[in-house]
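> Test case, fold it:
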Amino acid sequence: MRSRFSDLRSGSTTIGPAAGSLPPHQWSAVIQYLTADELKALRLAGSKAMHLTDPSLTNHLQLRMDKAPFFLDHDDFAVSQAKEWLANRRRLVMNDASLNICSRRVAYLAANRYMNSVSEIVIYDCHRHRNIVGLLEQLPNLESLRLASYTGDQEEGVRDELELLVESVGKLYSLKKLDVEFDCIIHGSRLSFLQHLQGLKHLRLRGFDLSDGITSLGGLKDLTNLHLCHGNFYSSPINDVNERDLINLMGLTNLKEVHLEGFDSLSEVGLKAFSTIPTSIDHLALKHCQDLNQGCLQSIGRMTHLKSLHFVHSACDEVQLFDAQDVRQLNALVALKSLSLFYVLEDPSDLRVLCGLTSLETLNLALEDGIHQEDIEGLCQTSPAFRSLKKLRIFSEDCMEHSYRHGNLEIEFLKFAFGDLVHLE
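Coordinates of the predicted model:
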């Protein structure tokens, strides 16, 4: 193939003379390895004779419902066109709230099995598409759904629409992955719809008042990944999460990854649900969980299967600092490969007590007063206690990003501010 084309990923796509004669099935063998941008470049460089607009060549890529004329209210409807573009299509995306998706057309295509191959749908501005979500129960192979709404209370009736929308999600019994993110807050009692989604394996919720409703998750026995945010990035509910509600999750014995955000005053009581699970989780992240009770480290210290542990706060959060005696309780985590301590460590020299973390490969740190050069030298002297340590990342709000090596240890300096998503593994 390289004799006919230059490297498609190099940015200089060159089409050889024999390319136009390739049949679609041979083009398909090439195109399945290309991203959407690379395919676009190939189309621009090609000719009509190459037939690169054949829908069968792109069914491995997502299809924008708001760009496909057969989904829209004001365009002509051609069943043959819809059949071609939906054949073997797995991922659909709706990302333009200004266009009206025709619910009658969606209902027709779903009822006549033209959308049976769809397994993943992403809907932005979902409060405008509640009627479409209500039709998704007709898709027998739908496994993944992401719903996002970022309007807050600026549009009248948004909260009412979202409350009705999540009720209809409860009828999508084939779902294995559900990701919901709202920038207004829905009361947790609306989470009762989750009781009907017994096949869920991945669940992410942001935009709910979790002072109520967590008990609705207790029956999701197949869950492996759980991400719960009390409120959202923009606001926190008046009442804290009742951590005793987390005890209702003790039956989720398949959990492997848990991410809790905005769970203030968390103690060993709330974490007991995850520290006593027989198969034990291997990934735990506590983000913006203010005023963590030091007793929570006792529960975490019993999670001996943990491979990654992340305490992620910002300088704006109210946190109770850990000293050497506190962090010493983590020494039982012999399988831990990645550890993050953001604004919870009193003194970086306290890390010397963590001699039990013999598998640790990545250490991420952020301190309230920053890290000075003498602190860095001290950390480098500490690193032999972590005999597997390969990377030390130091985060701050005003640093100049750079990196260097100290022996076998790679040291990175990175910027971090409130709300940032950072790679911690």
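> CA atoms for contacts and neighbours, from now on please.
Will do.
> any idea how far Lys40 is from Ser56?
For Lys40, the distance to Ser56 equals 15 Å [CA to CA, to the nearest Å].
> Those two: which has the busier surroundings?
Ser56 (18 against 13; other CA atoms under 10 Å).
> One more, so I can put them side by side:
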Amino acid sequence: MGEKCIQLLHFSVVLLVFYGNTPAVGVSSEDKIRCTEREKQALLQFKEDVADYDSVLSSWGSEEDKRDCCKWRGVRCNNRTGHVTKIDLSSSDLSGKISPSLLELQHLKYLNLGGNYLGGGNQIPVFIASFSRLQYLNLSGNSFLGPIPHQLGNLSNLRYLDIRSYYELDGGNIEWLSHLSLLRHLSLTHVNLSQATNWAETISSLPLLKNLRLQRCQLPNVVPPAHPFNSSLSLEVLDLSDNDLSSSIDSVLFNLSNSLVDVDLSVNRLKGLIPDSLGNMISLVKLDLSFNHKLDGGNIEWLSHLSLLRHLDLSGVNLSQASNWAETVSSLPLLKILRLRLCQLPNVVPPAHPFNSSLSLEVLDLSDNDLSSSIDNVLFNSSYSLVDVNLSFNPLKGLIPDSFGNMVSLVNLNLGWNQFEGGIPKSFSNLTHLQTLFLDFNNLTGELPEFLKGNSLQVLNLEGNKLSGAIPESIGQCSSLEELVLDDNSLNGTVTKSIGRLSKLRRLSLSQNMFSGSISCICTSMGVNLSFLDLSNNQLSGGFPDCWGRFEFLSVINLANNNLSGKLPNSMGSLKYLQALQLRNNRFHGELPPSLKNCENMIFIDLGQNRFTGKIEAWIGMHLTSLVVLSLRSNKFYGGIPENICHLNQIQVLDFSQNDLLGELPKCFNNFSSLVQNDDFKVPNIFFYWEQYNAFAARGYIYEGNALLQWKGVEREYTKNLQLLKIIDLSSNKFCGKIPKQVATLAELVSLNLSRNNLTGQIIQEIGQMKMLESLDLSGNRLSSEIPTSLARLNYLSVLDLSNNNLSGKIPSSTQLQSFNASAYSGNPRPEGRRTCAEVEVDQVEYPIPAMPVFSRAKSLPGDCLSLFLSSHLCLCHLHAHQGCTCKGVLDLSHVGCIIHLSLE
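Next up, the predicted model:
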């Protein structure tokens, strides 16, 4: 009887609990779980303080159908009390600030605002530390700045904390973390922890921690101390990548070997031999030690013990001694991802067909090694499962085998920068899942095959081969193609209209081929996403298209070195993202359209060697203030240079040479900040980046603008070194007046060419301030007076031309100035100074003087001057002969055309 009473009592308690959580009669469950009015108003105030671009908070409101905040998007409530317990608005494109009204939500356990733009450059709100029940906090990727409030240490119930930053968050000494004893997940990626000297000990005080991510945290240089982590710590995920750690691996991982599942120590300065003790980390699924260039992998036999390993990246680690690396890797039955880039792998892959047939690799990256085996030997046993293959930058040679057609799972294939020959296999037509194909910079021949038909290609790069023939019409069926690069081949025919059907195309690069015909196809139906267009160095002709208004994102146009003609249309002014415009060496004419002033992001303009006319308008300097390179050389521009051109304070190359410009030079050269300031003054890089993201990798493309320039008296095209040149060339115009003194402020200028104008007055004495000057050409003007003595202070000067002016007096005393060729001073009335080769002293003249005089015992005649004279055809103005010195050789003046004055003593 007693037992039954106890059971009955127990049943009554259960019923009481059940009915205690059940709404009373006449009250619906819907009304019962409705959020409290105060919490609802707090959330509405939060909405009021943020900008909601994607209408994520459209369900939040006071209307009748929106009165229950527990049903709002991203909000969850306790189903018994109605209090808000969870807010998840991650990656919602919200910006603004986090309202302190949220303090009303005192029952909040879960707060995820990651991946937004909240913060507005302010500190993480301190009031967040008042959510005492909070177990999950994610503020990652927002625009918070300044120190992380140490009050977050009050959140003693936290299990998950993620405050990854891409701005400038400062974590301080992070001792506040030691109070979060329940923490299991911690991510402080990109937070500045340079002052956290005891970071490892602090982390070790968190006994339940499983996941630690401290990527790019500026951790102190050496991990303190050796074996820093407490042995009681049971970390499973450890990411210390992209710091400056310079300890040995053993000292970092010593106490963590058995529990770790995911380890990322990449991009540090870890050094020494990888210890065999890594073989004890038997739980490892992922290991990334890449790009620790002082690490030596040894024979890597320890890898064979990691039977659970699925992801291995040792890129940049020295594996030159790992002669059995392939067999070792083949012993890992679950391995899916293998990256061994830049590992100095032994020269020939050992043995043939190295990978075990039981291996089911999906990603294989052996790029940047010295593998010279046949490609079939490398991939034989891995063909069927591979999804991503990168064997670029090796000396692999021979034919690309037809067996590639068996790799039906391939999505990304990179065989670029090898020595493959022959044609592109027809079996590629079997690769229907292929998205990116790089065969660039090989020795492939033949025509482009029809394999393009029917696949999923997004990127096709065949640059730098010997391919010939026309582009097949079937390319228009590659509806997913975003990038087509066929530069530097021998392709011909027209730029097929089928390219115009590539609606998703973002990059089209066909330079250095033999294409002919018009380029009107880009106006037909080519996609509006086009951002990169390079058709330079072909044989294209016809007019300039007038459809630029449809290409909103176009950033690079290069049509240089063709036979294109016509005027530039006003529609070019709609290219607001345009950075580079290169139309050099065509037959364009007319004035520049004023609408170009709308292209305010322009960095690089080269319109040289055309027939453009008109004045250089003021809007260039007023609106295109980001210009780094501006070349209008070899055209028919007339009039003066407007003062506004000096607003180009980031200019590095300014070339107006070979036009019909006149008037005085502007007196505002000191406004060219990038040519005045030292190396601490940063100007925009004249490279352009265009990135293609796919499942394989994030790929960065570097567009190196090229320009035809006269440098040190030689006209040539510059590409890779263009960034280093700082040049002003105003030669071959009709400028008059004096050289402005402000020119001397250009202390960083490397080359100045004002030759073949009508400049008068004297060379400015301050020219010695131009300390970086290597080339100076003032020839062909009407400059007078003496050569300034400060010219002798230009220690880097290697090219000088002052010829054909009205200069007089002595050449300043300087071994450098007196070593220049006589032609540097020729065509002036009477420059003096005995080491110019215009005046020579010799002794012990032989009598009688022959028709072609031969003199011995040269006196004070420098050797370089002697050799110069022997090869010169100039007229010798003064010859003084003396006696009394020892013989230094024979002076042969047989090449001298005449002797105006001869003095024998």
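> Report the TM-score for the pair.
The TM-score (TM-score structural alignment, normalised by the length of the first structure) is 0.70; 367 aligned residues with a CA RMSD of 4.1 Å.
> distance of the nearest residue to Leu164 of the first structure once chain neighbours are set aside from Glu361 of the first structure?
Nearest residue to Leu164 of the first structure, sequence neighbours excluded (CA to CA, 6 or more residues apart in numbering): Arg130, at 7.7 Å. For Arg130 of the first structure, the distance to Glu361 of the first structure equals 46 Å [CA to CA].
> Tell me which residues touch the aligned partner of Asn112 of the first structure in the second structure, please.
Aligned by TM-score structural alignment, Asn112 of the first structure pairs with Ser232 of the second structure. Ser232 of the second structure sits next to Pro207 when contact means CA atoms under 8 Å, 6 or more residues apart in numbering.
> helix, strand or coil for Ser232 of the second structure?
coil (DSSP: H, G, I helix; E, B strand; the rest coil).
> now swap in His227 of the first structure and tell me
Looking at His227 of the first structure with three-state DSSP, the answer is strand.
> swap in Pro346 of the second structure?
Once three-state DSSP is applied, Pro346 of the second structure turns out coil.
> That one contacts Ser320, correct?
Yes. Counting by CA atoms under 8 Å, Pro346 of the second structure does reach Ser320; the two are 5.6 Å apart.
> per the alignment, Gln290 of the first structure corresponds to what in the second structure?
Gln290 of the first structure maps onto Pro395 in the second structure when the alignment is built from TM-score structural alignment.
> need the contact list for that match.
Asp370, Leu371, Ser372, Trp417, Asn418, Gln419.
> start to end distance for stretch 225-240 of the first structure?
Note: stretch 225-240 of the first structure ends 23 Å apart using CA to CA.
> I misspoke; the intended subject was stretch 458-468 of the second structure.
Note: stretch 458-468 of the second structure ends 22 Å apart using CA to CA.
> do stretch 172-180 of the first structure as well
14 Å.
> for stretch 296-308 of the first structure, same thing?
16 Å.
> now that stretch: how far from the chain's centre is it?
22 Å (CA atoms, centre = their mean, to the nearest Å).
> Report the buried residues of it.
Buried residues in stretch 296-308 of the first structure, counted by 16 or more other CA atoms under 10 Å: 296-308.
> cool, and stretch 225-235 of the second structure?
His227, Pro228, Phe229, Asn230, Leu233, Ser234, Leu235.
> which residues in the stretch 201-350 of the first structure form helices?
268-275, 296-301, 324-327 (DSSP state H, counting those that start in this stretch).
> Of all those helices, which one is nearest Leu175 of the first structure?
Closest of the helices of the stretch 201-350 of the first structure to Leu175 of the first structure is helix 268-275, at 23.9 Å (criterion: CA to CA).
> And that closest one, how far out from the chain middle?
Centre to centre, stretch against its chain (CA atoms, centre = their mean), the figure for helix 268-275 of the first structure is 23 Å.
> just checking, what packs against it?
Using 3 or more CA pairs under 8 Å, 6 or more residues apart in numbering; DSSP states H and E as the contact test, the elements touching helix 268-275 of the first structure are helix 296-301.
> What lies in contact with the helix it packs on?
Under CA under 8 Å, 6+ apart, the answer for helix 296-301 of the first structure is 266-269, 271-272, 275, 326-327, 329-333.
> If we use 6 Å, what do you get?
Ser267, Glu268, Ser275, Gln329, Leu330, Ala332 (CA atoms under 6 Å, 6 or more residues apart in numbering).
> Surely the residue nearest to Leu164 of the first structure touches Leu165?
Yes. Checked against CA atoms under 6 Å, the pair Arg130 of the first structure and Leu165 is within contact range at 5.4 Å.
> Could you tell me where the host helix or strand of Thr613 of the second structure falls in the first structure?
According to DSSP states H and E, Thr613 of the second structure maps onto strand 611-615. Aligned by TM-score structural alignment, strand 611-615 of the second structure falls on no residue of the first structure.
> Tell me how far Ile98 of the second structure lies from Val676 of the second structure.
45 Å.
> top strand in the first structure by residue count?
Longest among the strand segments of the first structure by residue count, using DSSP state E, is strand 177-187.
> Contacts for it, please.
144-150, 152, 200-209, 231.
> do you know which of the helices of the stretch 201-350 of the first structure lies nearest Pro140 of the first structure?
Of the helices of the stretch 201-350 of the first structure, the one closest to Pro140 of the first structure (CA to CA) turns out to be helix 268-275, at 33.1 Å.
> Go ahead and name everything in contact with the closest one.
Here helix 268-275 of the first structure has contacts from Glu243, Arg244, Leu246, Ile247, Leu249, Met250, Gly295, Cys296, Ser299, Met303, using CA under 6 Å, 6+ apart.
> Please pull up the equivalent of Leu152 of the second structure in the first structure.
Per TM-score structural alignment, Leu152 of the second structure is aligned with Asp54.
> okay, now the counterpart of Ser456 of the second structure in the first structure: neighbour count?
Using TM-score structural alignment, the equivalent of Ser456 of the second structure in the first structure is Leu360. Leu360 of the first structure has 23 neighbours, counted by other CA under 10 Å.
> now Leu759 of the second structure, nearest residue through space, not along the chain?
In space, Leu759 of the second structure is closest to Cys736, 4.4 Å off (CA to CA, 6+ apart).
> list the contacts for the one you found?
Cys736 of the second structure neighbours (CA under 6 Å, 6+ apart): Gly663, Glu664, Asn758, Leu759.
> how far away is Lys272 of the first structure from Leu306 of the first structure?
Distance, Lys272 of the first structure to Leu306 of the first structure, using CA to CA: 15 Å.
> swap in Gln381 of the first structure?
Gln381 of the first structure is 25 Å from Leu306 of the first structure, by CA to CA.
> Same check on Gly213 of the first structure?
27 Å.
> repeat for Ile101 of the first structure
When Ile101 of the first structure is compared with Leu306 of the first structure (using CA to CA), they lie 45 Å apart.
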